[in-house]
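Visitor: pasting the sequence and the predicted coordinates here, then a few questions.
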Amino acid sequence: MTSTSTSATTAKPATPEQVLRAPKVALHEHLDGGVRPATVADIAEQIGHELPAAPDQLGLWFADAASSGSLPRYLETFEHTVAVMQRAEDLARVAKESVLDLAADGVVYAELRWAPEQHLAGGLSLPETVEAVQAGIDEGRAEARAEGTPIVVGQLLTAMRHAQHGLEIAELVVQYRDRGVCGFDIAGAEDGFPPILHLEAFEYLRRENAHFTIHAGEAFGLPSIWQAIQRCGADRLGHGVRIIDDIDLAAADGPRLGRLASYIRDKRIPLEMCPSSNLQTSAVPNMRSVADHPIGLLKDLGFRVTVNCDNRLMSGTTMSREMQLLVDAFGYGTDDLRWFTVNAMKSAFLPFDERLALINDVIKPRYAAL
């Protein structure tokens, strides 16, 4: 699919220096997808886990496997990152380093999503995994603040959609929501495991006034998106890129939205889009480059679009790189990047007054200074 983006910015494209300096908000950031290669190698040596490449080649191996076009090879990458995140000290280390890496890239707010049920092999309980990750986040935030790069970070607890732990993880979200956990998600194989399988968890979260997002519209199309929104009540859509299937690009009077696409736009339901990751996994047919990604068209049409990395390690990317790719593809200026960032901050699982403070006191002034 070739983007039919028509409202190209009239401002000059943002410079690489401006992109690096710009404040950023990361809503879709997998903890086990952002581990430092050196950390993977170090912990693997400590625990005796065999790796597929030498330590100095590990980062390249992850990127090559994730870009291979083979789903089994892509999924294999997570076997190694999850394997080195089974002890409390390792979960804390990975969380701390993720916070520091994001802060160094100019991220001022982030939600780190991860699946506690995948981190019990070392004997930890579910609460102990959450507490270990929070300890790492707290340490990372304190260090980032001391270095002059303050960042706000929340945990998003994920249930694997092919398993049966949805309600248990949802209860964990509520248990820890005043201690660093900001919301819930389901992830994993989308095709064959629709959101409705975890309806009990979503109904519980709604009764408890808790926030949740759902991976939908990445590896499966409109039925997955419809269920996530209309049956489960998702606050946001993880990826949601296949909403493009409900937009008639050949209409004589310009792109024409179907009922579902119109509903999502009208309700301002945020789309957590991940350009590099979507390209790697062929989330949209015939997408050959970021310039073909629907994000350009969806922005033009007024959807609440946000920019994210998904898995920094697997995609060999950062928030700055994702923004730069959009600048290169669509000619975006700093006003466009600010629009994406404010969208994301408005959509964060954070109390309204705290969101507003970050927008008015941090994001807008820093963009104005670029």
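Guide: Nice, thanks for sending it over.
Visitor: from now on I want contacts and neighbour counts done on CA atoms only, so please keep to that.
Guide: OK.
Visitor: so which residues of the stretch 51-200 of the chain form strands?
Guide: Secondary structure of the stretch 51-200 of the chain (DSSP state E, counting those that start in this stretch): strands at 107-114, 152-160, 181-187.
Visitor: check it against this one:
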Amino acid sequence: MSQQLPTLEEIRRAPKVLLHDHLDGGLRPGTIVDLARETGYDGLPTTDPDALRTWFREASDSGSLERYLETFDHTVGVMQTREALVRVAAECAEDLAADGVVYAEVRYAPEQHTERGLSLEEVIEAVLEGFRIGSEGRGIKVGTLLTAMRHQARSMEIAELAVRYRDVGVAGFDIAGAEAGYPPTRHLDAFEYLQRENAHFTIHAGEAFGLPSIWQAIQWCGADRLGHGVRIIDDIAVSGDGEPKLGRLAAYVRDKRIPLEMCPTSNLQTGAAPSIAEHPIGLLRRLSFRVTVNTDNRLMSGTTVSEEFAKLVEAFGYDWDDLQWFTVNAMKSAFLPFDDRLALINGVIKPGFARLKWQA
């Protein structure tokens, strides 16, 4: 008897893991309006929450990089006080838990939230407090990734803070921003420091820029994971009969089980993939790369982890076993101690999927 494919509502009940989600890309529109009023931020295109949600989505789908970046001007613009950061982080945890996420790593750049006088430490502590509040009693654990910006020169400072706060909720370090012209090797001192300190880090690579970005992130900087990494597909040649041949870099990424933090809807918006059905995730999953499924920016993409999974089910016919495979991949790749990862895989994820498969 053929098994019915998972529906969106069923997927929402599945225990999920999220590794690539930006705090400033997931605010509730109503919260943006409230915080703009409370902080005196007057740059919003509209103060109607529903219209604002639509504006964010349309600006992100416009194909204009300028309009897409403008969306973050508004979210970051209202996240400049301790109270705002606590609220945004708490609501983030609540929203993820409501979507069935049991473990998440949410990233943000502390240096972007100091315009009103907060120190980097005060920013970090406010976000940690918000996640503590929002996670309490909701069956979710949230770790943070401290992000440094590629075009700035504060990566060592942020890396040191990631190490300082790693025992109280900071799971690791990230670097983000425009790839072209700002290679990760510009921040080599920070990555070498993190390796000396036995700290975890991921690098945005292989999204807007190609294979050289991925190669540098892995071979020069030693990244544990690749943020997006979608352009690894450029190192896989598919013959006329559909037989794939991996290049040296793609083979290395697969052989070393380097996790790929894929964000399907976001990749469409940035032009990294033409459609969900043509997204490289289909081939990469078939070739058993360490693929994970993520949201990137839930507000801008109008998405959740469950909705990302549902789109992949529709495009590729994935069943419960496929969704569990993606989820276990993500949990294996999380910046958590081994025992904690194993406990979630064997105690929460596998039993949760088994129940859903049985009910189906």
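Guide: That came through, no problem. Quick caveat, the model's predicted, so the values are computed rather than measured.
Visitor: superposing both, give me the TM-score.
Guide: TM-score for the superposed chains, counting by TM-score structural alignment, normalised by the length of structure 2: 0.96, backed by 353 aligned residues with a Cα RMSD of 1.0 Å.
Visitor: thinking again about what came up before, could you dump the strands of the stretch 51-200 of structure 1 into JSON lines and include mean neighbour count?
Guide: Formatted as JSON lines, those follow (neighbours: other Cα atoms under 10 Å):
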{"stretch": "strand 107-114", "mean neighbour count": "26"}
{"stretch": "strand 152-160", "mean neighbour count": "25"}
{"stretch": "strand 181-187", "mean neighbour count": "25"}
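Visitor: so can I have JSON lines of those strands showing distance to V284 of structure 1?
Guide: Shown next, in JSON lines, are these (distance: least, Cα to Cα, whole Å):
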{"stretch": "strand 107-114", "distance to V284 of structure 1": "23"}
{"stretch": "strand 152-160", "distance to V284 of structure 1": "23"}
{"stretch": "strand 181-187", "distance to V284 of structure 1": "18"}
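Visitor: out of the ones you listed, the one nearest D328 of structure 1 is which?
Guide: strand 107-114 (20.4 Å; Cα to Cα).
Visitor: let me know the outermost residue of structure 1.
Guide: A252 (35.1 Å; Cα atoms, centre = their mean).
Visitor: out of the strands of the stretch 51-200 of structure 1, the one nearest V290 of structure 1 is which?
Guide: Using Cα to Cα, those put strand 107-114 closest to V290 of structure 1, at 21.7 Å.
Visitor: which bit of structure 2 covers the closest one?
Guide: Per the alignment by TM-score structural alignment, strand 107-114 of structure 1 matches residues 101-108 in structure 2.
Visitor: what's the mean distance for the helix or strand where L313 of structure 1 lies versus structure 2?
Guide: Assigned by DSSP states H and E, L313 of structure 1 belongs to helix 312-315. Once fitted to structure 2, helix 312-315 of structure 1 is off its aligned match by 0.2 Å on average (mean Cα distance after the TM-score superposition for structure 1).
Visitor: neighbouring contacts of that helix?
Guide: 29, 33-37, 59, 62-63, 65-67, 77, 276-277, 280, 309, 318 (Cα atoms under 8 Å, 6 or more residues apart in numbering).
Visitor: over to stretch 82-100 of structure 2?
Guide: In this structure, residues lying in contact with stretch 82-100 of structure 2 by Cα under 8 Å, 6+ apart are 12-16, 23, 26-28, 31, 35, 78-79, 104, 118, 122-123, 126-135, 138-140, 142, 304-306.
Visitor: can you do 6 Å?
Guide: Applying Cα atoms under 6 Å, 6 or more residues apart in numbering, the contact partners of stretch 82-100 of structure 2 are 12-13, 15-16, 79, 126-127, 130-131, 133-135, 140.
Visitor: out of those, who's nearest F201 of structure 2?
Guide: The closest of the contacts of stretch 82-100 of structure 2, once distances to F201 of structure 2 are taken by Cα to Cα, is V127, at 18.9 Å.
Visitor: next one: the counterpart of that closest one in structure 1 from S320 of structure 1, what distance?
Guide: Alignment note (TM-score structural alignment): V127 of structure 2 maps to V133 of structure 1. Separation of V133 of structure 1 from S320 of structure 1 (Cα to Cα, to the nearest Å): 25 Å.
Visitor: who has more neighbours, those two?
Guide: Shown here are V133 of structure 1 and S320; by other Cα atoms under 10 Å, V133 has more neighbours (26 against 23).
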